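>>> Just a sequence and a predicted model for now, questions to come.
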Amino acid sequence: MEIPPFRIDDSTEIFLRNVIAFELSCPEIPSYFTSFAFLMDLLINTAEDVKLFEEAGIIRNYLDSREEVTQLFNGICKNAISVDFFHYSSQYHEAMDFCTPWRVSTGRLKHHYFGSPWAGMSVIAGLFLFVLTFLSTIYTMLSYFVGDTGSGLP
């Protein structure tokens, strides 16, 4: 999915509210801005979401905080009548289908444990040591139950 970059400043909320009111009052005009506002409301729920959009180059935030952008999009469509035709419904459903629990878990694993080469190597080294410890424990238990202590004493 591609979202064109856009600027968020002090006049963005006023502009969006006016365009949404215009689109909703004229049914013959396609509701692209209203659909866009609904899409952003669906995608942005926290300041962390805004940070991801900023890092991707989609949002250029000129407000004081990311929390203000979150409040802007979470409140922009609150009192608006839902659009008759959501122009981005197929893209939204594709994104939601893409976000399966397996993909989300894999993404978190990559982000938290393999975010840098050193972190990845430490995870691999830890797993290697865990396997060696497990094998050593199995070997010790087997030698104890079989009776072979390996010391050569009767």
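The structure has been received and is ready for your questions. Everything numeric in this text was worked out from a predicted model, so none of it was measured.

>>> Please count neighbours and contacts with C-alpha atoms only from this point.
OK.

>>> where exactly do the strands run in this protein?
6-8, 59-61 (DSSP state E).

>>> ranges for the helices of the protein?
12-25, 32-43, 47-55, 66-76, 89-98, 101-113, 117-146 (DSSP state H).

>>> any idea which of the strands of the chain is most buried?
strand 59-61 (a mean of 18; mean count of other Cα atoms under 10 Å).

>>> Put this next to the previous one:
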Amino acid sequence: MINQETVKQKRQYFHQLLLALGEERYKEVIVEAHFGVCSTKELSEKQLDILISDAKKRLGNNQQPKQDPESSKMLRMWRNKCLLVLNERGIIASPKDWSAVNQELSKKQFQWVLSPAQLASGITNHKGLYAFRKVDDLKKLFKQLCSIRDNEQIKAKELKELALKN
């Protein structure tokens, strides 16, 4: 009886960790990838311990260390540049609605920001720009977005010229 209560508490704790990570909708994928079962109710106490330690590790990786003001300023500057490029492409964010930006950055071509373990478990970037926590990552994203924007502009120009010819 005590063992079942302990397992129940560990299962609840694992769910809390997933909520803190924002991965609650991927619970089935994570459990199936690790142990090949569909539900946490089918797991033993030892298996739950493994999932909990893994989630704690990921949560620890997601916690940003204290940054100096200069670094924080650089992050904001590069995030702003990325938003400007997205805006030029017609992907607009408002203070209350970031869904268009988050949806764009959840595409496969931007998943390089995730760790290999996250990619293997089927997790996608759901944090949008805030998944890019390093200035170098934001610079890389900026260049990638500029390249996409430039290619879209070239295609639009070619289509416009073609339409004018006809």
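Right, received. Where do you want to start? Quantities reported herein were computed from a predicted structural model and do not represent experimental measurements.

>>> Superposed, what's their TM-score?
TM-score for the superposed chains, counting by TM-score structural alignment, normalised by the length of the first structure: 0.32, backed by 73 aligned residues with a Cα RMSD of 4.2 Å.

>>> any chance of the helices of the first structure in JSON lines, with mean neighbour count too?
Converted to JSON lines, the helices of the first structure look like this (neighbours: other Cα atoms under 10 Å):
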{"stretch": "helix 12-25", "mean neighbour count": "16"}
{"stretch": "helix 32-43", "mean neighbour count": "19"}
{"stretch": "helix 47-55", "mean neighbour count": "16"}
{"stretch": "helix 66-76", "mean neighbour count": "18"}
{"stretch": "helix 89-98", "mean neighbour count": "12"}
{"stretch": "helix 101-113", "mean neighbour count": "12"}
{"stretch": "helix 117-146", "mean neighbour count": "12"}
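
>>> Arrange these in JSON lines, one row each, with distance to residue 6 of the first structure as further columns.
Shown next, in JSON lines, are these (distance: least, Cα to Cα, whole Å):
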{"stretch": "helix 12-25", "distance to residue 6 of the first structure": "10"}
{"stretch": "helix 32-43", "distance to residue 6 of the first structure": "12"}
{"stretch": "helix 47-55", "distance to residue 6 of the first structure": "10"}
{"stretch": "helix 66-76", "distance to residue 6 of the first structure": "12"}
{"stretch": "helix 89-98", "distance to residue 6 of the first structure": "18"}
{"stretch": "helix 101-113", "distance to residue 6 of the first structure": "26"}
{"stretch": "helix 117-146", "distance to residue 6 of the first structure": "34"}
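
>>> Show me which residues of the longest helix along the second structure are buried.
Determined from DSSP H, the single longest helix within the second structure is helix 135-165. Using 16 or more other Cα atoms under 10 Å as the test for burial, helix 135-165 of the second structure gives 135, 137, 138, 139, 141, 142, 145, 146, 149.
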